[in-house]
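In: the following comprises the amino acid sequence and a computationally predicted model.
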Amino acid sequence: MIFGASSTFIVANLYYSQPLLIHLSESFGVSYDRISSVPTLVQGGYAAGILLVTPLGDLVRRRQLLLLIITISMLLTVGLAATHSLIAFEVICFFIGVSSCSPQVLVPLAADLAPPNKRASAISIVLSGLLLGVMFARIMSGVVAQYITWRVVYAAACGLQLASLVALWATLPDFPPKAKKGTTYAQILTTMFRLAATEPTLIQVCLVQVGAAAMFTEFWVTLTFLLGDSPYHYGSTVIGLFGLIGVVGVCCTPIYGRAIDRLVPWHVSVAMTIGLLSTFSLYWGAAGVSLAIPVLVTLGLDVFRQSQQISLATRIFMLDDGLRSRLNACSMFSICMGQAIGSAAGSKVFLQYGWRANGALMVAFCLFQLFVLLARGPHTKRYTWFGYEGGLNWRRQQPAPVQDAENGVSSAGTEKEKEEAGDDQTRAPSLEGDVREKDEESEDDKGPLSESQTRVPSPTQDVDEEEKGDTREHTTLG
């Protein structure tokens, strides 16, 4: 719960400015077109933070990393509340985006702590905090700016980040680094780039995330212009309250997680993408005609996008346990790219051509996502780029628990989970060779075995079982 709440208050930094564009335009004396660059700068900074900061979650202790970047973000927010220069405001917005990446350190941490058959549920809790942060930012900034001033929004944001900092300082354990000793920052980045070029599942997920994030951000950035202009003429309070509709998506998050734990994630991704396509087709047809349409689109977007994102995250976290921060960084960087594209393209298309052209662009983003998903089926082997080998089975079989002779029942192995998930049937060892080196060291410690002792252990047996098996064999021989 603390992970989710902290994610809410920190990711809100990325979205406070969106309902404030009209107020910022008036305060700094610039046009809508000029001030629309602010959300783009924030998202660009977030992308830089995802690329350069979050991979450190595999290299350094995550407690210290989280506390440091939250402190930096909090101090920068003070500058936003105080500055009277648009250029300074834009520069600070960029660096706040860089330092607001701490939720993306928490997501793989939640996946590490959860057992394989509960991983989607754990991820969904943190991601629900992210969605709640989007809604909270829009509601709070819209209402406060309407009745007080936009500067109070950022002053309050500073206080909320301080509360998150204190809560994490008091409760977050000191997790050790995941990378082997001697691994450098350059090697971490190199591994991440190699993953982004060689893992078909990761590349497929990243391309879908680009289209989905562009569509999501485009809708929310241009919603201010849609509702503030003819025929609606609403103020920032009403525009901000549209975020309340997303509460439905947050309430459904536990259902999403439990469902995805039982289904092949690819099928969930496809179904939710079709739902998004239907939603934005509705926007394309009548967003500027009836207020009911923006309401329905907001509801559909929050519900379908949340479930889609959980299913995509579940897929990539199955690839390699030791690389989750880097895998998540690749996925989230693609989201940031999509958000920057959506902010820039959506603003320009809406301001120049209107809401209908804006709807057509969002439909195009949905079609792109669907095309990428359908190019590679649910049970395709890990390093196969296209095709539908393995069929279309939609239900994921839960791996049977393994009986440990000493400790009782242990959770099922990750390898079985990968086989049932489809895309990740063949697991390669860690790119850094951690697994291979550990196995070699273990064999050296045991020493050579005689022919009577040599046996092939079951893939699901742990080290304790092997040692007990060897003891039983000695007893039999005696």
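Out: Great, that's in hand.

In: make it CA atoms for all contacts and neighbour counts henceforth
Out: Noted.

In: and the gap between the residue nearest to the spatial centre of the chain and T384?
Out: Geometric centre of the chain, nearest residue: M332, 5.6 Å, by CA atoms, centre = their mean. To T384, M332 is 23 Å away according to CA to CA, to the nearest Å.

In: same question for L66.
Out: Relative to T384, L66 is positioned 36 Å away (CA to CA).

In: neighbour count winner among those two?
Out: Neighbours per residue, other CA atoms under 10 Å: of L66 and T384, the larger number sits with L66, 23 against 14.

In: which non-adjacent residue is nearest that one?
Out: S102 (5.9 Å; CA to CA, 6 or more residues apart in numbering).

In: give me every residue that touches the one you found.
Out: S7, I10, T54, L66, I69, I70 (CA atoms under 8 Å, 6 or more residues apart in numbering).

In: could you double-check that the fourth one lies in contact with L109?
Out: No. Between L66 and L109 no contact is recorded; they are 11.3 Å apart, counting by CA atoms under 8 Å.

In: now the closest residue to P200 other than its chain neighbours, what's its secondary structure?
Out: Distances taken as CA to CA, 6+ apart place W385 nearest to P200, at 5.5 Å, with adjacent residues excluded. Three-state call for W385 (DSSP: H, G, I helix; E, B strand; the rest coil): coil.

In: and the comparison structure, right after this:
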Amino acid sequence: MRVNEAQDGVPARPCPENPGSTPSPSDNHEKDGKASKLWYHIRSSRVYGFLSWTPPRCRWDPERPSEFSMGLNVLFAFAGCFTVANLYYSHPILNILADEFGVKYEKVSQIPTLSQAGYAAGLLLLCPLGDLFKRRPFVLLLVLFTATSWIGLCVTKSFAAFSAISFITGFTTVTPQLMLPLVGDLAPPHRRAAALSVVVSGMTLGILLARVLSGVLADYTSWRNNYWMACGLQYLIFFLLWLFMPDYPSTNPGGLNYFKMLWSILVMLTKFPVLIQSCILAFLTAATFTNFWTTLTFLLAGPPYNYPPLPIGLFGLIGILSMFFSPIYARLVMDKFVPWISVFVGETMVLVAVVIGTYTGQFTIAGPVIQAIVHDAGLITAAIANRSTIYSLAPKGRNRVNTAFMLATFCGQLTGTAAGNHVYASGGWIHSGSLSVGLIVGAFLFLFSRGPYESGWVGWRGGYSMKKKDKNSADGMTAEEAMHTKGVEKGKTDAVPADIEKAVDEMAMEEDGGIKEARVSLAKD
């Protein structure tokens, strides 16, 4: 089955609700049959008409493409902040939910587990579709569906229903992972790291704010008010994106085979050594993050601190300080040097933070405070640098590249939570922290196995210089331009230069499923 933006049998014409819209290029290549009838009914529906209508200032014009402005960057960060937060509202109030639904604590712990499981399924099954569909209607549909489904969490009195809806909303809460590759498309390559840092910082803020807001509101009002607030924020995000998110063409307007598209993620991992390296680093670093924040609750609740729940929840506010570091660092350093050095800086910050927090945390609260600030800043820095590198690999397949990276990150988070709890239960704070030290040492081994210009699996070929050899590139050596922005020729859907277009397979996946090497190295020995 071949998935397209449109199917045969439907005339290519602008929608009546949006007379200025441009038909999809695939509208003229549709196929007869049940699929075309289904697609015709979808296009004829009021919901589709509402989602596909685009304000005049946001419509795609190849002669005057929209610029990627700071305002749009901040909008994506705001959307990412309160969309990611959906996954974490339940964490501080599990005891309240257990009393509300009359279930044991062991059973109520299924709620965050199901949310995370749904999120993982969405990463794998929905995010790759960002390489197929136009991002604006796809993102709007997911946000609207999530917001509407969220109403069920606000009103249901059934634990089974609450659990099922938690999985469903987790499944569709993947819009930030569609926005990040879009930022990679739109931002100029030499400013990509700075643009990504703004969105990633917003997402990190969402994780911290969700825990704090949920805990505080549950202490002073009903937990359901917290969920109603989250629902309102989702609808606010929808309307802001509907009003201000520009409409960009699909990166693969000809359509891709969905199952081969999923298979291509594995193929990418065998073709791009730097993607494997980045995924391993993401796995190991994410494991230290969840290990720290999970076991920190046990440390603060026990001797010598014996903090009540509210101060423990407010402790998360300390991590907000870290979100201001990454955008500044990205602008001053990351955009001028190869991403490798920023990954090194980020991992070093994580190691220093873990060592300080682990071996002083039982004697002074300053240890965990320092670890919370420095650890989060280092993790964000390393993640942004890794993304800046891997987004240069396949301009037509950035959503699939991001899917691989995020699945590795997610698996690392699960591993860190499980292993951290087990080690803490058997050995305490120092043992769980020492586990994180070992994980970061392993990350350094993988980092130093490949140099910044190495195109193979192991080595330092290409030199040791940390300054970008091509200042206008994201990774320091891959020639590319921002997609869907100024410089696009009339009738084109992207601005990828001819040499890149020739070197990079458009990820439209031939029948044999092969992928050509997507990196064009400009490094000179």
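Out: Structure received. Not measured: the values here are computed from a predicted model.

In: which residue lines up with the residue nearest to P200 of structure 1 in structure 2?
Out: Following TM-score structural alignment, the counterpart assigned to W385 of structure 1 within structure 2 is W457.

In: can you count the residues close to that match?
Out: Count around W457 of structure 2 with other CA under 10 Å applied: 15.

In: can you pull out the helices in the stretch 301-450 of structure 1?
Out: 324-353, 355-374, 414-421, 434-446 (DSSP state H, counting those that start in this stretch).

In: turn the ones you listed into JSON lines, columns for distance to H267 of structure 1.
Out: Shown next, in JSON lines, are those (distance: least, CA to CA, whole Å):
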{"stretch": "helix 324-353", "distance to H267 of structure 1": "19"}
{"stretch": "helix 355-374", "distance to H267 of structure 1": "9"}
{"stretch": "helix 414-421", "distance to H267 of structure 1": "11"}
{"stretch": "helix 434-446", "distance to H267 of structure 1": "31"}
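
In: tell me which of these sits most buried.
Out: Among these, the stretch with the highest mean neighbour count (mean count of other CA atoms under 10 Å) is helix 324-353, at a mean of 24.

In: what angle do that one and helix 355-374 make?
Out: Per axes from the mean of the first three to the mean of the last three CA atoms, to 10 degrees, the angle that helix 324-353 of structure 1 makes with helix 355-374 is 150 degrees.

In: mean distance, helix 324-353 of structure 1 to its aligned residues in structure 2?
Out: Helix 324-353 of structure 1: mean distance to aligned residues in structure 2 after superposition is 2.0 Å, counting by mean CA distance after the TM-score superposition for structure 1.

In: coming back round to it: what's the closest non-adjacent residue to the residue nearest to the centre of structure 1?
Out: I50 (6.5 Å).

In: map the one you found across to structure 2 for me.
Out: Checking TM-score structural alignment: I50 of structure 1 goes with L123.

In: mean shift of the helix or strand its match falls within relative to structure 1?
Out: Following DSSP states H and E, the helix or strand that holds L123 of structure 2 is helix 110-125. Its matched residues in structure 1 lie on average 2.2 Å from helix 110-125 of structure 2 after superposition (mean CA distance after the TM-score superposition for structure 1).

In: any buried residues in that helix, and which?
Out: 111-124 (16 or more other CA atoms under 10 Å).

In: equivalent analysis for stretch 149-159 of structure 1, please.
Out: In stretch 149-159 of structure 1, counting by 16+ other CA under 10 Å, buried: T149, W150, R151, V153, Y154, A155, A156, A157, C158.
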